[in-house]
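[1] could you look at this predicted model? Sequence included:
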Amino acid sequence: MDFWERRIYYLQLLAEHLLLSLGSLLAVTFLGISLGIFVFYSSKSRKIILPLINFLYTIPSIAMFGLLIPLVGIGLKNALIVLIIYGLLPIVRSTYSGLKEVPAQLVEAAQGLGSTKFQVFRNIYFPLALPSILSGLRITVVMIVALTGLAALIGAGGLGQAIFRGLNTMNTELIVTGSLGISLFAILGDQWLGQFERDESLLRVISKNGTKRQKNRIIFPTVIVFMFSIAALFYLNPLSSNKSKTIVVASKPTSEQFILGEIISQTIENNTDIKVIRKFGIGGGTTNIHPAMLSKDLDVYVEYTGTAWLNVLKKDLPQKQLINFEELNKTYENQFKLKWLGLLGFNNTYGLAISKSDAEKQNILSYSELAVKSGDFTFGAEFDFFERSDAFPGLKKTYPFQFKNLEEMDINLRYKAFEEGKINAVDVFTTDAQIKNLNLKVLKDDKNYFPNYEAGIVIRQEILEKHPAVEKLLLQLQGNISTEKMQELNYQVEIENKSPAEVAKNFINNLRN
């Protein structure tokens, strides 16, 4: 799918990125300059505020997004708070430093002429500190535009969504377009504020004596920025939709989840007048999506029985690893007011894989046989595989793996690492398209460690009460996606570079026929 065919999608991401960046910048400018002035005049507060801002700045931004989820949920509110926090340091610092560096003799002369404290600030401190303040703003705008890209991980939209979707679906076009868009935004924002900083006659621009030409140099690009922002606001029109006629569909950050999210969304859109809001590719998966479901930020998504049982309910696996779906669904209904709308028909459980050539050379067909020769292998997996109780920690207790090296990486990069030879053993999901593409041998779990991870649609009961027709629609998907079919759909996205929306549309059309 080329750029032109995705133009509406990119336009929406541009509008979201612009509004989120500009809104954060305006808030940071007001708060940052105000705090900078405050700490300049208050030595006591300076000892608290500046170290506090420094400390917050040392927390990795991606961690800050995650830390705020239990407090404010996912989405716009979370993103704005993080962007404002990270934008404060350079502007507070530059404001304070600019005021501090004003020559004392100028201040004393103004006071000697009878100027009030406010007049001294307005006529001496602020004009002379302005270049430093603007320099801090230029740093801030670039930082905010870049950090807004990460906001896509918590469902806040923006151009970062294209980057993460590209990583998730192995689509270079999406990655390049999202990256170039963010870079362009940062450059234009820097140039816009740089016009203020470069204009040495800025003080005359804001005074009565400024010439028309000088004013136009600054006012014209500013008007353009706000015109585009207003256009973006009208385009997104966030206040127009009736929330009672809206359903928010979420997905985890994998190709499979993008496809399933589209199947759910298009099924609802094609058969009802309900507006569907897509919040796809949410970082952290179940860890962040489940709390957002409980806080009503999200309404429906696809979950897996093994993940729900072990990581949400935190229950021990029953005998023979067989999860009772009826018990699972009943617990979800009673404890969370969430309902499982049956199972889709495929089991996307964990697996371990090596190349078919290595399997043949070393005669490795099972986990136990891999454990014996694990010293010859470098094992790579996503971060949460090494953390989840149902993954590597428990797996190592069952099978005595002693890998030569362990490599932790993003879930969407592990196959790339395998292809490049950086790892030669990898965790897989049984519906992954890359199993076929990389000619991998999925080994036998001979001690039956991994439970089934059967996919099913989880939805808030409140949504079903508001829209009874949705339950009937989504139940039609029950049992209609086999493991082989899901692997085929993933292959179309990851290898053939089709969009999840296109693949979902074709699947729905075929299902009707």
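    Cool, got the structure.

[2] all contacts plus neighbour counts: C-alpha atoms, from now on.
    OK.

[3] what's the neighbour count on the nearest residue to Pro393 once chain neighbours are set aside?
    Of all residues not flanking Pro393 in the chain, Phe386 sits nearest, at 6.6 Å (C-alpha to C-alpha, 6 or more residues apart in numbering). When neighbours are defined as other C-alpha atoms under 10 Å, Phe386 has 18 of them.

[4] was I right about Phe386 contacting Phe392?
    Yes: assessed by C-alpha atoms under 8 Å, Phe386 is found in contact with Phe392 at 5.1 Å.

[5] dump the residue contacts of the closest residue to Asp376 other than its chain neighbours.
    Nearest non-adjacent residue to Asp376, counting by C-alpha to C-alpha, 6+ apart: Lys404, 6.1 Å away. Neighbour list for Lys404: Ser374, Gly375, Asp376, Phe377, Thr378, Phe379 [criterion: C-alpha atoms under 8 Å, 6 or more residues apart in numbering].

[6] this is the comparison structure:
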Amino acid sequence: MKLRTSRRGALKLASLAMTGVLLSGCGLSSGSSVPLAVEPGSIQPVPELEGVTITVGSKNFTEQVVLGYIAQFALSAGGAEVRDLSNIVGSSTARNALQSGQIDILWDYTGTSWISYNGNNDPIPDARAQYEAVAKQDLERNGVAWTAIDYNVDNTYAFAVNQDAARRLGVEKLSDIPRVVAERPDEATFCVDTEFANRNDGFPGVQQEYGFTADKSKVKTLTEGSIYQATANGTCTFGEVFTTDGRIKALDLKVLDDDKLFFPRYNIGVTTRDELLERYPQITAIFEPVSAVLTNEELVRLNAQVDVDGRDPADVARDWMAEKGFVKIPGR
């Protein structure tokens, strides 16, 4: 049985969004091959995957695109015929693509599944318990299987401020925000992206948990990538960030402590359809060594190479896979 194929996303994030990953009324467009060649390293060809076509998807932000390419190179080294569908706009769209068979592999986050896909309101603070609950619900409700879970990566949401705002307003944690809203409303400005502005585990939930109501005129909805610079230059005081984003360090932003533990754990794992994993359980063996060495620090470094240094995410992913010995780069 061959898995359904899809289209390779363009390497550049902005141009990919413009070229239309989604076709109106038609779902996702068809894919193309992996952008860069690799040879087996510590990941060796698996006979059961020889000639099997597997489509790898990713969501449309840097970390996801890098992870998507990491998955593609891992499966290529393992002998599969890999198709690329990078940069799917929106978490729900990516999940629907997985469930419908338009893609076969998607790195995803336990907190996203727990809150956004499965509709739970209360996060589970313990990472292992959160994963076990997510894996059980996803399997029973959606036929989605999790494998190669990585507890070393927790890319949760956060709010950050620049160092000047941190000193001037005396903010260290999210519980300080209500004071700023009440006492210094002109400085209680927020930058968030569209998805975070509407998610249960996003801005509405933060306001409810921490007991403040932001003035709508003080909330700017920006693209995810532009929030970091807007926070650094003071366009907004509080900017929504991902904790593994390399721009936090590059722009010297201060991440506020989530002192009420509102945000769920966002550990990463490989998701696929249950019937597919049952047919090809070797997928787990391919990804487990990769998950074992991926950490928040590693992802901060990889993300920064794309967002700060301007490198192509496919190059970043392949170089990392080669650095760790999982694959070899032809001719090197």
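    Received the coordinates, thanks. Since we're looking at a predicted model, the values are computed, not measured.

[7] follow-up on the earlier one: most neighbours among the contacts of Lys404 of structure 1, which one is it?
    Phe379 (26 neighbours).

[8] what's the counterpart of Asp257 of structure 2 in structure 1?
    Matched by TM-score structural alignment, Asp257 of structure 2 corresponds to Lys444 in structure 1.

[9] hmm, Ile364 and that match touching each other?
    No: contact criterion C-alpha under 8 Å: Lys444 of structure 1 and Ile364 do not qualify, at 9.5 Å.

[10] compare the two (neighbour count), which wins?
    Legend: neighbour count by other C-alpha under 10 Å for Lys444 of structure 1 and Ile364, higher for Ile364 (20 against 17).

[11] ok so the more buried one is a strand residue?
    No: using DSSP: H, G, I helix; E, B strand; the rest coil, the assignment for Ile364 of structure 1 is coil, not a strand.

[12] one step back: residue contacts, the match of Asp257 of structure 2?
    Leu365, Ser366, Tyr367.

[13] let's have those residues in JSON lines, adding distance to Lys320 of structure 1.
    Shown next, in JSON lines, are those (distance: C-alpha to C-alpha, whole Å):
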{"residue": "Leu365", "distance to Lys320 of structure 1": "21"}
{"residue": "Ser366", "distance to Lys320 of structure 1": "18"}
{"residue": "Tyr367", "distance to Lys320 of structure 1": "17"}
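
[14] by neighbours, which of the residues you listed wins?
    Counting by other C-alpha under 10 Å, top hit in those: Tyr367 with 25 neighbours.

[15] what about the closest residue to Leu253 of structure 2 other than its chain neighbours, neighbour count?
    Nearest non-adjacent residue to Leu253 of structure 2, counting by C-alpha to C-alpha, 6+ apart: Asn162, 4.8 Å away. Counted with other C-alpha under 10 Å, residues neighbouring Asn162 of structure 2 total 24.

[16] trace Asn162 of structure 2 over to structure 1, please.
    Using TM-score structural alignment, Asn162 of structure 2 sits opposite Ser355 in structure 1.

[17] which parts of the stretch 151-300 of structure 2 are helices?
    163-169, 177-183, 194-198, 203-210, 224-232, 247-250, 274-279, 282-293, 296-307 (DSSP state H, counting those that start in this stretch).

[18] and of the ones you listed, who's closest to Thr93 of structure 2?
    Ranking the helices of the stretch 151-300 of structure 2 by their distance to Thr93 of structure 2 (criterion: C-alpha to C-alpha) puts helix 194-198 first, at 11.9 Å.

[19] so the closest one matches what in structure 1?
    The aligned range for helix 194-198 of structure 2 is 383-387, by TM-score structural alignment.

[20] state which strand of structure 2 is the longest.
    strand 144-154 (DSSP state E).

[21] other SSEs contacting that one?
    helix 127-137, strand 267-273, helix 274-279, helix 282-293, helix 296-307 (3 or more C-alpha pairs under 8 Å, 6 or more residues apart in numbering; DSSP states H and E).

[22] so which of those gets nearest Ala77 of structure 2?
    Proximity to Ala77 of structure 2 (C-alpha to C-alpha) singles out helix 282-293 among those, at 9.1 Å.

[23] what range does the closest one cover in structure 1?
    The aligned range for helix 282-293 of structure 2 is 469-480, by TM-score structural alignment.

[24] outside of the matching stretch, which residues touch it?
    Taking contacts as C-alpha under 8 Å, 6+ apart, the residues outside stretch 469-480 of structure 1 that touch it are Ile264, Thr267, Ile268, Leu341, Gly342, Leu343, Leu344, Gly345, Phe346, Gly456, Ile457, Leu464.

[25] now the residue nearest to Leu489 of structure 1 when sequence neighbours are not counted: which helix or strand?
    Closest residue in space to Leu489 of structure 1, ignoring its immediate chain neighbours: Val503 at 6.7 Å, by C-alpha to C-alpha, 6+ apart. Taking DSSP states H and E as the definition, Val503 of structure 1 sits inside helix 500-512.

[26] report the aligned residue range of structure 2 for that helix.
    So helix 500-512 of structure 1 sits over residues 313-325 in structure 2, by TM-score structural alignment.

[27] for that stretch, what is the distance to the chain centroid?
    Counting by C-alpha atoms, centre = their mean, to the nearest Å, stretch 313-325 of structure 2 is centred 18 Å from the centre of its parent chain.

[28] list the buried residues of that stretch.
    Pro313, Ala314, Asp315, Val316, Ala317, Arg318, Asp319, Trp320, Met321, Ala322 (16 or more other C-alpha atoms under 10 Å).

[29] ditto for stretch 242-253 of structure 2
    Phe242, Thr243, Thr244, Asp245, Gly246, Arg247, Ile248, Leu251, Leu253.

[30] same check on stretch 412-424 of structure 1?
    Buried residues in stretch 412-424 of structure 1 (16+ other C-alpha under 10 Å): Asn412, Leu413, Arg414, Tyr415, Ala417, Phe418, Ile423, Asn424.

[31] can you add distance to Glu326 of structure 1 and give those back as JSON lines?
    As requested, the buried residues of stretch 412-424 of structure 1 are arranged in JSON lines below (distance: C-alpha to C-alpha, whole Å):
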{"residue": "Asn412", "distance to Glu326 of structure 1": "33"}
{"residue": "Leu413", "distance to Glu326 of structure 1": "36"}
{"residue": "Arg414", "distance to Glu326 of structure 1": "35"}
{"residue": "Tyr415", "distance to Glu326 of structure 1": "35"}
{"residue": "Ala417", "distance to Glu326 of structure 1": "39"}
{"residue": "Phe418", "distance to Glu326 of structure 1": "39"}
{"residue": "Ile423", "distance to Glu326 of structure 1": "40"}
{"residue": "Asn424", "distance to Glu326 of structure 1": "39"}
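
[32] thank you, goodbye.
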